[in-house]
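Student: Build me a model:
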Amino acid sequence: MIQLTEEQKKRRRSRSIAIAWALVAMAVMFFVVTIVRLGANVVNRPF
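Tutor: Presented below is the predicted three-dimensional model:
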């Protein structure tokens, strides 16, 4: 089993946090794009 140094643990943690933030940002972007696209259709739909 590989033993990581404290520096490697810090780098791994910061890399994991960066990946998590990137995933959150992408999910928010997809949500916003979906709402914007649906919003335009909701306004134009017949009653």
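
Student: From now on I want contacts and neighbour counts done on CA atoms only, so please keep to that.
Tutor: Fine.

Student: Please identify the helix or strand for T34.
Tutor: helix 6-44 (DSSP states H and E).

Student: To check against the first, give me the structure of this:
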Amino acid sequence: MLESPEAARARRGRNIALALGLGLFVVLVFVVTLVRLGANVAARPF
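Tutor: Presented below is the predicted three-dimensional model:
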């Protein structure tokens, strides 16, 4: 089944938006992890 160009364009737009959202979520989790680990490392007695 062949889809219309409008449907293909809409699907591509949704895929790009989903990829950007997922990428932002990964970056957010990475930054939060670095901040939390950094705070624990700085408070560690030597």
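
Student: So what's the residue count around R12 of the first structure?
Tutor: 13 (other C-alpha atoms under 10 Å).

Student: Check the one 10 residues further on too.
Tutor: Around A22 of the first structure there are 12 other residues, counting by other C-alpha under 10 Å.

Student: Please report how far it lies from R37 of the first structure.
Tutor: For A22 of the first structure, the distance to R37 of the first structure (C-alpha to C-alpha, to the nearest Å) stands at 22 Å.

Student: Over to V43 of the first structure?
Tutor: 11 Å.

Student: Which of those two has more residues huddled nearby?
Tutor: Remark: of V43 of the first structure and R37, R37 carries more neighbours, 11 against 8, as counted by other C-alpha under 10 Å.
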